Structures are given as C-alpha cells and as structure tokens.
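Peer 1: return a 3D structure for these sequence lines:
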Amino acid sequence: MVSTFLSSPSVDVSQIRLEIRSLQAQLVTWRRQLHQRPELGFREQLTAEFITQKLQEWQIPHETGIAKTGIVATIAGNRPGRVLAIRADMDALPIQEQNDVPYKSQHDGLMHACGHDGHVTIALGTAYYLSQHRDFSGTVKIIFQPAEEGPGGAKPMIEAGVLKKPDVDAIVGLHIWNNLPLGMVGVRTGALMAAVETFDFTIVGKGGHGAIPQQTIDSVLVGAQIVNTLQTIVARNVDPIDSAVVTVGEFHSGTACNVIAASARLRGTVRYFNPKYAGYFAQRIEQIVAGICQAHGATYEFNYDVLYPPVINDGAIADLVRSIAETVIESPLGVVPDCQTMGGEDMAFFLQEVPGCYFFLGSANSEKGLDFPHHHPRFDFDETVLGMGVEFFVRIVETFR
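Peer 2: Prediction:
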C-alpha cells in the first residue's frame, strides 16, 4: 500500500503545497525502486544511472562520474542571487534485510538500512519541483554523494570541485531520522554530530602454559588493563563540559583455556564534538598503550585513523532551517533545538568549506512498526517523510538570500 500524507494522524501536513503532495505517490515509487537495489560506497552504479535518467528526462543540467559515482545537478532560478547546495548521500550498508515487504532488497547481503534511499528520493523530488517552478533567486546545486558510510565520498567530491563553478555560498542537507517521530525536526547551531576516529593496536607478549605464568607475558592481562585505563580519558582528561566517547569494540586473543596468549588485538572508536580535541585522543591512547605494555614487558603495534571531523552547523543557516521547521510542522513538539548524536557524518567536510546546516527529519511511526533504529536489518521509515523533505528543501531554496 502506498503511504499518503494522511497516514500519520500525529502530523499536520496542511502547509505542504499541493504540487508537492501530488508528487507523493511518485516519490514512494522512486524510493522503493532505489531500496530494492542497494549498493556500497563508490559502487553505486545502478543508483547513479537511476538519478541520471531522471535528470535527463527533466532536462536538468548535470555532471556525472564525480568521485567515481557522484553526480551534481544545477538548477538556475529566474532571479539572480547566491548559490545554495543541497547534499544527498546514496550508498547502502552490508546488512541482510529482514523486512518482509514487496520492495525488499534484491541484492543479497546489502540493504538501505540508514535511509539514504530516502535522501536520494527527496533530492530528486526537489530537483524536479525546482525545475518546474523557477521562481526563486540564485542557483541550486544538488550533490548526490557516494560512500558516506565509508570510506567517505564528501572529501573527494570537494577535491573534484563540486563547490566551485559556480562557487557555493551555503549548503544544507537532511538525514531521515528514526530516533525522532515522524515530522519532528532536530536542528541546532554548532556541533550536531561527532568526529569519528578509530584505533587498532596489537599487544605482543610472550605465550606459554596457563599453569606456568611466570614464563610468560600475558597479553590478555595487558589488554584488560588497557581497556580499563582508556575509560579514564573521558573521566579524567576531557573537560566535563564537553562530551566524548572512547569505546573498545573488539578484543581478540587466545586459542585455548590453558594457554596464555602471546598477542592480543584490540580495536575501537573515539567520538567527540569539540574540534579542540583533534589529535588529542590519538596521542593519549598511545601513551596509555605504551605505558602499560612497558610496565609488563610487552611491546605493541599501534594504528590510529581520523575519519570524519564533527558536523558543525552555521548559526545563520541553522536559524533559517529552524524558522522553516516551525512553519512546515504544526506541532508544539515539532522542533528539537538541541538534538545531538555521537554518530558521525562526512557532511562535516562540506561544512568545513562553506557555511551550512545539517538537520534531522523525524521518520519513525511506532503505530506502523516503522521505528527500528538505523543500521538495523529491519530498519524502515514512514514514507510520508519524503514529501515533507521536499517541502523543506524547496522552502529553504525560496528563503535563502
């Protein structure tokens, strides 16, 4: 059954224009076609072909093959003005879908489990509407970006010049968000999402018999002490006014219950909002690893990767998005002003280059069972959000000066 704007009694969508409401059935069709054919980062060939076909059909100028599969469409308004970019990511995840729906993923082991199929659909709907209604100032560049889930497509697209010719003055993007009910908007000035960094280290000890520990250097013991001590970084080294997370997600060691393991490998992630901590965690974590290994006579191999910086919104653009949210969504709880997550996003790289705003658009509907979290094998969202997203972007374009 195709979702309609009347499907969720908790959201009043009367302020969404009729021309966009009339697109809803088509938006749902596009989204479901994309959902059936998920692709991993930098391999989004079918997705790119789908987008290109639509842009050609609507005679919208565009460039393809940017950072392998990225696309940029350009739409000029009827009046001169500044250049606004809209960004939509388009990759999927290596997850086996467990939803029993007619539009279930047809690619084994792959799934749009984060809503990027919805992001592409909203961007396409926005492109179509703007191409038919050019009564706005300036130019809009719609950026269809590959590989947000990894290894990251924003930076190579920027390096390829997507923010140039014409030069972009500001950028916006949204994330369909199942952590908020349908229609609720999360937007804030400053840090919205966290920096993403990872660490990977191997402790090299000396193996031996579990009954003769004095002949060994126990890598499990060393690793356990490191795990405990890493938690002191946030508790005792980070300003308590700031938020940060150090998580050890993997600890691999040993082959038998009566053998002291010669080595142990640990992997984890670091998240923080405040840019002042860039470079700090890498140094502090290695200090702890080195110190504890030395104390026990072990050695180590250490690797640290900086993936994405924090997503930091510009105050003026965030205010613009917030003001539109307050008029589009008629609900006393429609806008969450201080919404944050320790999740990361490479939209951060665009926001380092030009002022902009990334925001969350609530898509969960518990009455329909559409409230599983992102990256879950049963993730799905209320498709009512598609038309709402188009309305948001169109109004941002019409308001941006």
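
Peer 1: from here on, contacts and neighbour counts on C-alpha atoms
Peer 2: OK.

Peer 1: which secondary structure element contains Cys293?
Peer 2: Using DSSP states H and E, Cys293 maps to helix 280-296.

Peer 1: show me which residues of whatever helix or strand comes next after that helix are buried.
Peer 2: Sequence order places strand 299-308 as the next helix or strand after helix 280-296, per DSSP H and E. Buried residues in strand 299-308, defined by neighbour count with 16 or more other Cα atoms under 10 Å: 299-300, 302, 304, 308.

Peer 1: following up with a second sequence; could you model it the same way so I can compare the two?
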Amino acid sequence: MTLLDRPPLDTAVPRGVLPAIAARIDAAIAIRHDLHRHPELAFEEHRTSARIAELLQQWGYTVATGVGGTGVVGTLQRGQGTRRLGLRADIDALPIQEDAGLAYASQREGLMHACGHDGHTAILLAAAHYLAHHGRFDGTLQLVFQPAEETGSGASRMIADGLFERFPVDAIYGLHNWPGVPTGHFGFVDGPAMASVDWARLRVVGKGGHGAEPQGSVDPILAAAHVVTALQSVVSRNVDPRQMGVVTVGSIHGGKAANVIPDVVELTLTVRAYLPEVRDTLRRRVAEVAQHTAAAFGARAEIEFPRGFPSVINHPEQTALVRTVARAGFGDAQVLDDFAPRTASEDFAFLLQARPGSFVFVGNGDSAPLHSPRYVFNDAAIAPAASLWARLAEHYLVEQPA
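Peer 2: Sure thing, here's the model as predicted:
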C-alpha cells in the first residue's frame, strides 16, 4: 500500500476541492511531512528526487531523472490530443536551523524547508495521483520537479539540459504558497508578478593603519559607510516613482580591532526590480554610485555583479485561463482580484522566458514569513492547490475539434 492509497478521511470536502483528492489528503500530508524531515540543498536533492520518481512510476508515469542535475520529469499521455501542459514544483530546501517545534521537524542539522517547497512538491504529487487515476484529459501532461530554486540556477540548468526539447509543452504553470493569504484562496497577477534579483559583492579598498593616526590611512570603513548611505539614493533619484526598485545592503564586514584601520571592507547587496529597463538602470547606478563615492574618500570600490534571475512576468492568456479555472471551481470569493505583485524573486522566471505560462500564489494562512526558522507550511493548502492543478489540466488538455 502506498501513501496515497489510504482510505478516505471522514471529513466534509471544502468548496472547490475534488473529492478524490480530499479522500487521500492524509496521504499527501504524510508525503509532505516525510520530505520535511529530510531537507536537501540545491542539487543535493537525491533522496527527494528518488521518492518523487518512485511514486510517479507507481502511478503509471514515464519518469526521467537527473534532468538538470537532480530534476525529475513525469510524463503522462492519453488519447490522441496534441496539447501539452507543464506543471512545475520546486524541491530544494534552505540552510536554516529549524525552530518551529514540529513533531516532524527536520532531521538534518542546519537545514529546513523554510520556503514550503516540500508543500509545493506534495501539491503536485497529489494532483499527479488524481490525474493518473481519475483524470479526464486528452493530451500530454509534463510534471516538472525542479531542483535548486533557492540558488536561482535550477530552472536554467534544466532548460540547458533540454527540458523543453525532451519534454515539450505549450504552456507551463507554477505556484508558491504565501503567508498572510487565507488558505483555499488564490492570487493571480497579470504581467510582472515577482521581481528580478541580482547579487553584488562590493569591496571598498583603502589603506590600513593605526587608529590613532588616521591621516596616514585611507579609511575604507568611513568610505563604506558613505557608500551605504549613497546607495539609498539610487531608487529614489533614478527610478520613476511609479515603478519598483529595491537596493538592500545585506552585510558589511571590515576590521577586527577598535584601534586599527583595515585595508578592506566588504559588502553584499541585492538589487530587485519588476521591469528589465529598471533592472538595468539599478545595476548601472549601483556600480557608479559605489565607485564615485568611494573615490571621494580616496578609496577604491571593486564590484562583482553577476546577473541573477529576471522578473517573473506572467503571460496574459495563460493567466486569464488559470484565473477562469479557479473561479469556476472555487467561486469568486476565493479568487483575490486585488492580489499585488511580490518583490521577492523566483527562478520560474526562466521557464516563463522560454514558454508561455503563469505563476500562481496560494494562501498559506497565518504563518511566519518565508525563510524564517519558525515558518510552517500549512497542510490545509495542499488539497485546494492540488485541485486547482487537476482542474487546470483537465480544462487545458481537452480534445480539440477537427
């Protein structure tokens, strides 16, 4: 007996949740808790991938493993339909020590599923079971279990490994749970839905010396302090107030003693935007402001500024479709018309650059924030979200008229 073959629960089925998914929700939750106990970092998700592949194979999917490193793709084809739908879940965890007090807490020191990727995987697996055993569709379903979302490299690695050539889709959809949004509710965003992110490492190089004789030194701490302040002008004075940009200095390190001026101060930054042109402006101005401000104090700013990943930009037709499916299945009250874009980032952006699709937000209820050691994924989100994926697949993969 597999986890998803347990008998039904004796509970009322919430609106929009498919009865077959509700009947085995305890099994889906058990899978989630198992994944939560065994978190794995980016490209180390070997146990997670093996468990996913095992379940998909049991349910009749054709399974490919090792896609983009540790990715898994499950394919289910029915009928003669030519339409092809992709659904994606991320599977990696974070280097965070859990402090949520769960009975099924992480068994790996310093690692936890602090972003709910264990929940996203359980959602897609619950939908996978339903579609394999009860799904009414005509076409090809591609279920993509992606590694390394947290590092921003998993999606691009799968694409480089021929994801869409080997497992073609006409549209791709993904989701993310969101704390503060009621469970069973869904948020849809047209256009930019999540921000781009670029990470910068900045070195302010001066000339060290004795703290009692600063005139013989070039103080990189003083220069770095002014750089941090000056960087706060980048958004306010270079970006249209109607647009979004964020520049955050997340760390600053320099010096070891109170009476010693160091040679170097190191800073790390993140830079975020919705629009590509704003992103380019921020990248240019961050470098210019840092370099010129440091130079004003006789120091030198060296910056490493590789591109991270772009903003998540939902395609209008695919977003309208999944919103319509949600309204039909769950009612207007559970579809949040005023859901705003988020300034966090997601490497699903690369998938949306390659194929049309949409990224959906799923309510996680009243929980601690994402990436918090006290964050808890809400198991009550699994059945509604899995039902949305199942409904979307059955709606999208229909026999087309001749």
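
Peer 1: show me what counts as buried in stretch 102-121 of the first structure.
Peer 2: Here stretch 102-121 of the first structure shows 104-105, 110-121 as buried, counting by 16+ other Cα under 10 Å.

Peer 1: now do stretch 256-270 of the first structure
Peer 2: 259-270.

Peer 1: I'd like to know how many residues surround the residue lying closest to Asp12 of the first structure once chain neighbours are set aside.
Peer 2: Once flanking residues are discounted, Asp12 of the first structure sits nearest to Glu330: 5.9 Å by Cα to Cα, 6 or more residues apart in numbering. Neighbourhood size, Glu330 of the first structure [other Cα atoms under 10 Å]: 18.

Peer 1: thinking again about what came up before, so which of the buried residues of strand 299-308 of the first structure is the closest to Gly208 of the first structure?
Peer 2: Checking the buried residues of strand 299-308 of the first structure against Gly208 of the first structure with Cα to Cα, the nearest one is Thr299 at 16.5 Å.

Peer 1: rewinding a little: quick one: average offset of the helix holding Cys293 of the first structure versus the second structure, please.
Peer 2: Following the fit onto the second structure, the mean deviation recorded for helix 280-296 of the first structure is 1.9 Å by mean Cα distance after the TM-score superposition for the first structure.

Peer 1: secondary structure class for the residue nearest to Asp12 of the first structure?
Peer 2: Secondary structure assignment for Glu330 of the first structure (DSSP: H, G, I helix; E, B strand; the rest coil): coil.

Peer 1: Asp167 of the first structure too?
Peer 2: Applying three-state DSSP to Asp167 of the first structure yields a three-state assignment of coil.

Peer 1: same check on Ala122 of the second structure?
Peer 2: helix.

Peer 1: for the counterpart of it in the first structure, give its distance to Ala127 of the first structure.
Peer 2: When the first structure is aligned by TM-score structural alignment, the residue opposite Ala122 of the second structure is Thr121. Distance of Thr121 of the first structure to Ala127 of the first structure, given as Cα to Cα, to the nearest Å: 10 Å.

Peer 1: could you do Ala48 of the first structure as well?
Peer 2: Ala48 of the first structure is 15 Å from Ala127 of the first structure, where distance means Cα to Cα.

Peer 1: of those two, who's got more company?
Peer 2: Legend: neighbour count by other Cα under 10 Å for Ala48 of the first structure and Ala127, higher for Ala127 (26 against 20).

Peer 1: which helices and strands does the helix or strand hosting that one pack with?
Peer 2: Element membership for Ala127 of the first structure (DSSP H and E) is helix 116-132. Judged by 3 or more Cα pairs under 8 Å, 6 or more residues apart in numbering; DSSP states H and E, helix 116-132 of the first structure is in contact with helix 24-35, strand 70-76, strand 79-89, strand 137-145, strand 170-181, helix 384-399.
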